[in-house]
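3D model of this:
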Amino acid sequence: MTPALTGFATGFSLILAIGAQNAFVLRQGLLQSHVFWLCLFCAASDAVLITAGVAGFGALVEALPALPLVMSLGGAAFLTVYGITRLVAAWRGGEAMEIAGRDHSLMRTLAIAAAFTWANPHVYLDTLGLIGAVSTQYADWSARIVFGAGAVTASFVFFFGLGYGARLLAPLMRSARAWQVLDLVIGLTMLAIAWSLVAGVL
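Model (predicted):
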């Protein structure tokens, strides 16, 4: 497999699992709210981190042993708060549908996306750690750059596909019950990720 295809497959497989960031993009896609800028922000953030990982930035973690602990606890706290808000919305039922229809400002949407992206230790593990580690199999820098470009392309394809593809589910999300189920799933996902972060450092 060529470096480009290896990079694409590696990046796509790592980002495919539904996580906090992906759940947020899915929800905004269903609302059709700031989809382009949100997808661009998430993909561009991944591009920066993947580039840093391929360039060897992972050495920073080795230089600062306490960094994973700080990142994990901070990320867990944020995910717990957001997860609880979604569970509350699911419990309220009818109000959840009303809240879902409200359009947050672009800046608030990007701020939430930034927290999900830059305060999530899993993002650093996948981009700086795993993708960076896989890239070391290429001794030639030109091949390593092509590998990184493939991984970056995977992020753009995934986020824009998720954001705009969510519209296909829009007809199913017209009822308050559907939003309750979605908020319940998202809330439980956030709490599960938060727990895994804490359990991983204890």
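
from now on I want contacts and neighbour counts done on CA atoms only, so please keep to that.
Fine.

may I see the buried residues of the helix or strand harbouring residue 52?
Per DSSP states H and E, residue 52 falls inside helix 35-54. For helix 35-54, the buried set under the neighbour-count rule, 16 or more other Cα atoms under 10 Å, comprises 35, 38-39, 41-43, 45-47, 49-54.

name the nearest of those relative to residue 165.
Distance to residue 165 across those (Cα to Cα) is lowest for residue 35, with 10.5 Å.

one step back: next secondary structure after the helix holding residue 52?
Where DSSP H and E defines the elements, the next helix or strand beyond helix 35-54 is helix 59-63.

list the contacts of stretch 7-22.
79, 113, 116-117, 126, 131, 146-155, 158-159, 162, 186, 189-190, 193 (Cα atoms under 8 Å, 6 or more residues apart in numbering).

roughly how far apart are the residue nearest to residue 116 when sequence neighbours are not counted and residue 47?
Closest residue in space to residue 116, ignoring its immediate chain neighbours: residue 21 at 5.3 Å, by Cα to Cα, 6 or more residues apart in numbering. Per Cα to Cα, to the nearest Å, residue 21 is found 15 Å from residue 47.

sequence B follows; please return its structure for comparison with A:
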Amino acid sequence: MPNSADVFHRPCPVPVATTLVSSSRVSSLTLNRSADLFASTSAEDSFVSIGTTDPESGVFGTSTAQLKCSKRPLCALFMDDERTKQSLVLIPLEDYCYVLTRVMHFNRASIESAFLKIVTIPLLEYLGGATSLYSWLGCMVAAGESRGGVTLWDARVNESVAHFTTSSLNAKRSVFAVDGAARVLALAGDSGMVHLYDIAARKEIVKKKISPSDVKVTDG
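This is a model prediction of the structure:
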């Protein structure tokens, strides 16, 4: 247990820049791997804000654009496509997902034009829509659903390849995490239960009650 002197002498994070991306509460925020682009969604707006960042100076938001969606997106995620060496923005909307490829020379016109030209890809084969996303290896995406399950999407075959669910009769917005090696998926169930799944084998490993109430957050 650190003493009070240790706590007070630790370095404190200091904000180096701020920018306004929405008039309502920001509900999700994502950076690409090189940290020179950000994307965000908000609680009341039917668009995704995307803009530039400078990882060296800390300045961000000097160029921004709003990507209009047919409905309010719940989240957005950057994924680096290992095949094309591009940054992709994944924007889930109900049972499909918009994909925006990286625009090398960022400006408002080019980013909006690129968004309008792209096609949609299937992301979820189960109803409910995606409420959260996690990506690894530049090709795999885990999409948490509003009805409690998690669907895996493989960019190499452009389709969903697995679905994990706790078969709860009282399904809620999914809370899940993937470990650092992308071997195990943890999915919260009812009344404090957590289910662990072998991602490669597509089967449950174990389940255990870790809390007297519903688990709200998990981390790999």
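
quantify their similarity with the TM-score.
The TM-score (TM-score structural alignment, normalised by the length of the first structure) is 0.18; 66 aligned residues with a Cα RMSD of 6.0 Å.

circling back: what subset of the contacts of stretch 7-22 of the first structure is buried?
By neighbour count, with 16+ other Cα under 10 Å, the contacts of stretch 7-22 of the first structure hold 79, 113, 116-117, 126, 131, 146-155, 158-159, 162, 186, 189-190, 193 as buried.

just give me the neighbour total for residue 176 of the first structure.
Neighbour count of residue 176 of the first structure, defined by other Cα atoms under 10 Å: 17.

element containing the residue nearest to residue 116 of the first structure?
Secondary structure from DSSP H and E places residue 21 of the first structure in helix 20-31.

repeat for residue 7 of the second structure
Assigned by DSSP H and E, residue 7 of the second structure falls within helix 4-9.

show the subsequent helix or strand relative to that helix.
Scanning onward from helix 4-9 of the second structure (DSSP H and E), the first element met is strand 26-31.

show me what that following strand is packed against.
With contacts taken as 3 or more Cα pairs under 8 Å, 6 or more residues apart in numbering; DSSP states H and E, strand 26-31 of the second structure sits against strand 37-42, strand 77-81.

just put those strands in CSV and tack on distance to residue 144 of the second structure and mean neighbour count.
Shown next, in CSV, are those (distance: least, Cα to Cα, whole Å; neighbours: other Cα atoms under 10 Å):
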stretch, distance to residue 144 of the second structure, mean neighbour count
strand 37-42, 16, 24
strand 77-81, 12, 23
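
reformat these as a markdown table; add distance to residue 154 of the second structure.
Below are those laid out as a markdown table (distance: least, Cα to Cα, whole Å):
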| stretch | distance to residue 154 of the second structure |
| --- | --- |
| strand 37-42 | 22 |
| strand 77-81 | 11 |
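
quick one, which of the ones you listed gets closest to residue 153 of the second structure.
For residue 153 of the second structure, the closest of these is strand 77-81, at 12.4 Å, according to Cα to Cα.

quick check: angle from that closest one to strand 37-42?
With axes from the mean of the first three to the mean of the last three Cα atoms, to 10 degrees applied, the angle from strand 77-81 of the second structure to strand 37-42 works out at 150 degrees.

now do the helix or strand following strand 77-81 of the second structure against strand 77-81, angle only.
Toward the C-terminus, strand 77-81 of the second structure is succeeded by strand 86-93 as the next helix or strand (DSSP H and E). On the basis of the same axes, to 10 degrees, strand 86-93 of the second structure is oriented at 140 degrees to strand 77-81.
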